[in-house]
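>>> structure for the following, please:
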Amino acid sequence: MWILFALLAAISAAVVVTLSKAGIKHVDSSLAFAIQSVLILIVSWSVVIVQGNLPDVSRIERRVWIYLIIAGVVTCLSSLFSFRALKLGNASQVSPITNASLLFSVILAAVFLKEKVSWQVIMGALLMVAGAIIIAVTKE
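So this is what the prediction gives:
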């Protein structure tokens, strides 16, 4: 089931890139992100409430709060950087570079989460990064 959700996330991310690029043509990238962030906040808390998970907030451990807060700050920075890159570049070139995060995710998962990483995963991640670079430097 995780593969289905991962594919849905990938498709959603592609739609977000396309719509965001269209939306920031005549708007500052930070302002565009702020507008989207308000909607993200409303939708995400609505899902929590509808699923009945709101009482779980009080049961979250302090260490988990720290991880989630830091991840939230980094998510904001990532989105701000992505929006700025989209403002300055073509979506078809920016998106592959931002998705080079795959390689960094593999490295961080191995170092900090102690996940086992096979040579196939490393090779696949390197090939994806190489592909992203080729796409990004291609002249139109």
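
>>> going by C-alpha atoms from here, please, whenever you check contacts or count neighbours.
Fine.

>>> residues of stretch 46-61 that come out buried?
Within stretch 46-61, no residue is scored as buried using 16 or more other C-alpha atoms under 10 Å.

>>> look up how far L88 lies from I70.
27 Å (C-alpha to C-alpha, to the nearest Å).

>>> now swap in Q51 and tell me
39 Å.

>>> same deal with L54?
From L54 to L88 the distance is 39 Å (C-alpha to C-alpha).

>>> and for S12?
Counting by C-alpha to C-alpha, the gap from S12 to L88 is 22 Å.

>>> try F5
For F5, the distance to L88 - C-alpha to C-alpha - is 30 Å.

>>> and the two? which has more neighbours close in?
Per other C-alpha atoms under 10 Å, whichever of F5 and L88 has more neighbours is L88, with 14 against 10.

>>> ok, the more buried one to I122 distance?
For L88, the distance to I122 - C-alpha to C-alpha - is 31 Å.

>>> report the buried residues of the lengthiest helix in the chain.
Looking across the chain with DSSP state H, the single longest helix is helix 62-88. Buried positions in helix 62-88, judged by neighbour count with 16+ other C-alpha under 10 Å: S79, L80, S82, F83, R84, A85, L86, K87.

>>> and for comparison, fold this next one:
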Amino acid sequence: MPIWFYWAAASAVFAALTAIFAKLGLQGINSDFATFIRTIVIMMALVAFLSYTKKWQPLSSLTGKNWLFLILSGLATGASWVAYFKALQLGNASQVAPIDKFSLVLVTIFAVIFLGERPNSQEWLGIGLVAAGVLVLAFKR
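The predicted structure follows:
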């Protein structure tokens, strides 16, 4: 397996734990405030990680394009977290998480439009199955 696969698998495990821990942590508090606390924890963890691995870079090494797209990514992430925590507060984790994972389908569509990626028929089939699975899981009765 290529190394990116292990990182992606770790991401999936941590994303799953995020939903469970967040659902438990949201009890009795505002979801936006919970997102703020989560963000502080993430910042502290990243400062520790960057310091430990000595991966700090001078801000002057970023180009205008880097700044633009990292800021846009940060804003999209923040909006995603606020919406996700509110959805978790209001709904079941087992229904919210699959809808959140519809992002897999959207990433593929956006990658085709904005990055020029061209999935093959097998990949489109997989994306279609993910979309169907999201619908089945999210709207179960």
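
>>> quick one: the longest helix of structure 1 to chain centroid distance?
Centroid separation for helix 62-88 of structure 1 versus its chain: 9 Å, with C-alpha atoms, centre = their mean, to the nearest Å.

>>> repeat that for stretch 48-55 of structure 1.
That offset, for stretch 48-55 of structure 1, works out to 24 Å (C-alpha atoms, centre = their mean).

>>> try stretch 2-15 of structure 1
11 Å.

>>> likewise for stretch 43-51 of structure 1?
20 Å.

>>> against structure 2, where does it fall?
The alignment of stretch 43-51 of structure 1 onto structure 2 (TM-score structural alignment) covers residues 45-53.

>>> go on, stretch 64-84 of structure 1?
Going by TM-score structural alignment: stretch 64-84 of structure 1 matches residues 66-86.

>>> quick one: the matching stretch to structure 1 mean distance?
By mean C-alpha distance after the TM-score superposition for structure 1, the fitted stretch 66-86 of structure 2 averages 0.4 Å away from its aligned residues in structure 1.

>>> what do you get for stretch 31-51 of structure 2?
Stretch 31-51 of structure 2 sits 1.0 Å off on average (mean C-alpha distance after the TM-score superposition for structure 1).

>>> what's that stretch in contact with?
G25, L26, W56, W81, V82, F85, K86, Q89 (C-alpha atoms under 8 Å, 6 or more residues apart in numbering).

>>> widest-spaced pair of those?
Maximum pairwise distance in those, criterion C-alpha to C-alpha, is 35.5 Å, between W56 and Q89.

>>> helices of structure 2, residue ranges please.
Using DSSP H, helices in structure 2 cover 3-25, 31-53, 64-90, 93-100, 103-115, 121-138.

>>> how close does the equivalent of F14 of structure 2 over in structure 1 get to A6 of structure 1?
F14 of structure 2 maps onto S12 in structure 1 when the alignment is built from TM-score structural alignment. Here the criterion is C-alpha to C-alpha. By it, S12 of structure 1 lies 10 Å from A6 of structure 1.

>>> same deal with S30 of structure 1?
27 Å.

>>> which one of the two is surrounded by more residues?
S30 (16 against 11).

>>> show me what the more buried one aligns to in structure 2.
In structure 2, S30 of structure 1 lands on D32 (TM-score structural alignment).

>>> same thing with S95 of structure 1?
So, by TM-score structural alignment, S95 of structure 1 is matched to A97.

>>> so who does that match touch?
So A97 of structure 2 contacts A19 (C-alpha under 8 Å, 6+ apart).

>>> hmm, 10 Å instead?
The contact partners of A97 of structure 2, taken as C-alpha atoms under 10 Å, 6 or more residues apart in numbering, are A15, A16, T18, A19, I20, Y84, A87, L88, G91, V134, L137, A138.
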